[in-house]
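Colleague: Build the 3D model from these lines:
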Amino acid sequence: MNRRPGLSVRFKLTLSYAGFLMFAGLLLLAAVWVFLLRYVPDRAMLINPDDRLKGVFPVRSALLDVFVPRAAAVLAFLLAFGLVGGWILAGRMLAPLTRITGATSMAGKGSLSHRIRLPGRKDEFRELADAFDTMLARLEAHVAEQRRFAANASHELRTPLAISQALLDLARNDPKQDLDEIIGRLHAVNTRAIDLTEALLMLSRADQRSFSREPVDLSLLVEEAVETLLPLAEKRGVTIESSGDVAPAFGSQALLLQLTTNLLHNAIVHNLPDRGTVWLETGAGPETVVLTVENCGEKLSPQLVSTLTEPFQRGTERVRTDHAGVGLGLAIVRRITEVHDGSLTVTPRPEGGLRIEVQLPAPPALSPKDI
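Modeller: Next comes the predicted model:
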């Protein structure tokens, strides 16, 4: 926004301090003036001890002649003192604001690693500085995450394109190649690219928060997800066990179904072969509803688990299988949870595998009977 030049805040505070001091001085001098008018007589008889001088002399006018120039001198001193003192005090008071302004300017130029770290006890300026430091830290983390996401997305999208290009070059340069095999491989690569694109679009839609909210029962979404992914679980020899109560949440049914499906798919794919188990449980509290998904699998370190909700991170170190996914499953789950004002907790199980808990706010003034 273009603004016309104006007085600085320091100069305005200086004028305010000086003006207040002048006003207080004027009140004091006015009180003295009233005292003189009320209690000092106009004239008085003066007699010296030797009776040499007698007469009536004007007292009030003589005092006023002495008072007025000295009062003017006092006001001039107060004005000068107020301006100088106000300028110094305003500078000391506004020094933290200068540091905050400098940090804001550096952040505007792209330096997100700078922090104000204003010392001293808590006050309004320090609360503002701490809030600004917190905002910078979150913004820096978000920018770093977006850069990693862009780099990983570029890599993931480039891989199927490079494979497709290589297969097409092979078919063009070697006519003796089996075209059915090449077409089959191209179809698989293209399918993976489409899945990745759809996952990216889903992630983008989840970030926009442009969806209508309605009461949704998580237990019904679990049943639908189990019915959808049961063939995949049977193919991989994984047993699915679901239990729990009615869990009324409030949000987008499509997004919450995607969340539940992603969690179940992740639990099936990253499981023990031929003898794995997935446990799903729903529950409802007074203010939140909970969806818990646990699975068997390899033992994972807490360091690795802490990165699984980032885009394109896999617990199997990017091992690609027929259903390995595109590395966005838990990232989408995290974003859907965040846009629903919920929380996501991912912890490794001591026996191996993961325990994922999603907590979502319960609908206001809505009981399970209303679902």
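Colleague: CA atoms for contacts and neighbours, from now on please.
Modeller: Fine.
Colleague: And the strands in this structure?
Modeller: 43-47, 54-58, 214-217, 238-244, 248-251, 276-284, 288-295, 343-348, 354-361 (DSSP state E).
Colleague: which residue is nearest the middle of the chain?
Modeller: The structure's the chain has its C-alpha centroid closest to R138; by C-alpha atoms, centre = their mean the separation is 5.8 Å.
Colleague: Roughly how far does that one sit from L97?
Modeller: According to C-alpha to C-alpha, to the nearest Å, R138 stands 21 Å off from L97.
Colleague: Could you do A90 as well?
Modeller: 11 Å.
Colleague: Just want to know which of these two has more residues nearby.
Modeller: A direct count of neighbours by other C-alpha atoms under 10 Å for A90 and L97 places A90 higher, at 20 against 16.
Colleague: need the contact list for that one.
Modeller: By C-alpha atoms under 8 Å, 6 or more residues apart in numbering, A90 lies in contact with R10, F11, L13, T14.
Colleague: Repeat that for L29.
Modeller: Applying C-alpha under 8 Å, 6+ apart, the residues near L29 are A71.
Colleague: Turn the contacts of A90 into JSON lines, columns for distance to L83.
Modeller: JSON lines is the format used below for those (distance: C-alpha to C-alpha, whole Å):
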{"residue": "R10", "distance to L83": "11"}
{"residue": "F11", "distance to L83": "9"}
{"residue": "L13", "distance to L83": "10"}
{"residue": "T14", "distance to L83": "6"}
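Colleague: Please generate a structure for the following sequence too, so the two can be compared:
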Amino acid sequence: MFEIAVIGAGVAGLTCARRLQQAGKRVVLLDKSRGLGGRLATRRLAGTHADHGVCYLQPKGDLFREWIEELVDIGILRVWSEGIHRLSADGILQPPTKFAPCYAAPMGATSIAKYLGKDLEIIGDKLITAIDPTDNGNGWRLSSSDPQWSLTAEQVVVATPPAQALAIVGETILQRRGYANDTDCFQQMSSVNFTRSIVAISVYPATQQNVAAAIPWQGIQCIDHPILAWIGLDSSKQIEPTQPVLVVQSSATFAEEHFDAPDLAVIGQKLLDVVAPLAPGLNAPALVQVHRWGYAFARNPLPDRFLTAQTPAPLYFCGDCCGGNRVESAYLSGVALANRILNLT
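Modeller: As a prediction, the model looks like this:
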């Protein structure tokens, strides 16, 4: 039996688990994927890499700024850009009007997740399908798609998108065990809606590195654009890039229209065709890969940093949709919940 099981190895789950473990709790972190980080995602391809989830980090509050400074001090993060260009809905490129440090990881965003997961007990590639109260009601038994596997914990933290969290605990809590008096917590989770995103990652020949170095922008935020949300010259995050890499994230509208398309290569090319006029050579990549995010950003984030279920054994929920919809909100959610479990707040 573990003291605490954390389901979901995104920023919120990793942050919460790390703080609990540092406080002396016996914690296990579980995730359905082999890797860590959630949308702190880096794709390795063709001798280079690209961040196809989180674009960059820019702190707004003191607590998140302190954490970023910690990551800068140990060499995981560095200042990538002092300002982000903007692309209007009608395709007009505008230079930055606001300047503040934007941070990125030269070795890829997953290096942040690996740092958070250092020294944690982690079980990856494990899809948790249900949690049930133990016979004495003082803990939880976690089950997975493997019928021969189970795990027991006194407390459970679910740090996944609400739809996935409800798929794990909804039947157990609301139906099989009759905890119907806790509908408020689960109604809040079921009310959260997410946008989708389609991401095209394009790698260009090394011979075009000089051309890429002359591009006047590193990142472009697309404002109310019907097709695009973000354009990043991702190779510029690297200390000594060997070849240009571009990451293009679609708008929510475009993703809804094309999310289930049978040929993702065609969809990726549609995104690149729109970007091509912004710099020479962008319409002729050597390699293109496409990724889909089903839970990109919460449209209607919850007001609280975490939720507590009214169950006999402690059960909590946290994530980037708690108090916001970005990496900073995920980090603060994990911190707040860890403090609550440790009775620090």
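Colleague: Give me the TM-score for this pair.
Modeller: Scored against TM-score structural alignment, normalised by the length of structure 2, the superposed chains reach a TM-score of 0.19; 111 aligned residues with a C-alpha RMSD of 7.0 Å.
Colleague: could you redo the contacts of A90 of structure 1 as TSV and give each row neighbour count and distance to G102 of structure 1?
Modeller: Formatted as TSV, these follow (neighbours: other C-alpha atoms under 10 Å; distance: C-alpha to C-alpha, whole Å):
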residue	neighbour count	distance to G102 of structure 1
R10	18	16
F11	15	19
L13	19	21
T14	22	22
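Colleague: nearest to G184 of structure 1, of those residues?
Modeller: Checking the contacts of A90 of structure 1 against G184 of structure 1 with C-alpha to C-alpha, the nearest one is R10 at 73.9 Å.
Colleague: Roughly how far does the residue nearest to the closest one when sequence neighbours are not counted sit from F23 of structure 1?
Modeller: Excluding the flanking residues, the one nearest R10 of structure 1 by C-alpha to C-alpha, 6 or more residues apart in numbering is A90, at 5.4 Å. Using C-alpha to C-alpha, A90 of structure 1 is found at 19 Å from F23 of structure 1.
Colleague: E357 of structure 1 now?
Modeller: For E357 of structure 1, the distance to F23 of structure 1 - C-alpha to C-alpha - is 65 Å.
Colleague: the more surrounded of those two?
Modeller: With neighbours defined as other C-alpha under 10 Å, E357 of structure 1 and F23 compare such that E357 has more, 20 against 15.
Colleague: how about the helices of the stretch 101-250 of structure 2, start to end?
Modeller: Taking DSSP state H, counting those that start in this stretch as the test, the helices found in the stretch 101-250 of structure 2 are 110-117, 162-170, 183-190, 209-213.
Colleague: and the ones you listed as TSV, adding distance to Q22 of structure 2 and mean neighbour count?
Modeller: Below are those laid out as TSV (distance: least, C-alpha to C-alpha, whole Å; neighbours: other C-alpha atoms under 10 Å):
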stretch	distance to Q22 of structure 2	mean neighbour count
helix 110-117	11	19
helix 162-170	25	19
helix 183-190	28	15
helix 209-213	43	16
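Colleague: do you know which of the ones you listed lies nearest A229 of structure 2?
Modeller: helix 209-213 (20.7 Å).
Colleague: So for the helix ranked longest in structure 2, what gets flagged as buried?
Modeller: Longest among the helix segments of structure 2 by residue count, using DSSP state H, is helix 327-341. Buried residues in helix 327-341 of structure 2, defined by neighbour count with 16 or more other C-alpha atoms under 10 Å: 327-338, 341.
Colleague: Check stretch 69-78 of structure 1 too.
Modeller: A71, V74, L75, L78.
Colleague: for it, the distance to its chain's centre please.
Modeller: In terms of C-alpha atoms, centre = their mean, to the nearest Å, the centre of stretch 69-78 of structure 1 is set 56 Å apart from its chain centre.
Colleague: Other residues contacting that stretch?
Modeller: Counting by C-alpha under 8 Å, 6+ apart, residues outside stretch 69-78 of structure 1 touching it are A18, L21, M22, G25, L26, L29.
Colleague: Helices of the stretch 1-150 of structure 1, residue ranges please.
Modeller: Going by DSSP H, counting those that start in this stretch, the stretch 1-150 of structure 1 shows helices at 9-39, 60-108, 124-173.
Colleague: In a markdown table, list the ones you listed along with distance to V226 of structure 1.
Modeller: Formatted as a markdown table, those follow (distance: least, C-alpha to C-alpha, whole Å):
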| stretch | distance to V226 of structure 1 |
| --- | --- |
| helix 9-39 | 64 |
| helix 60-108 | 48 |
| helix 124-173 | 29 |
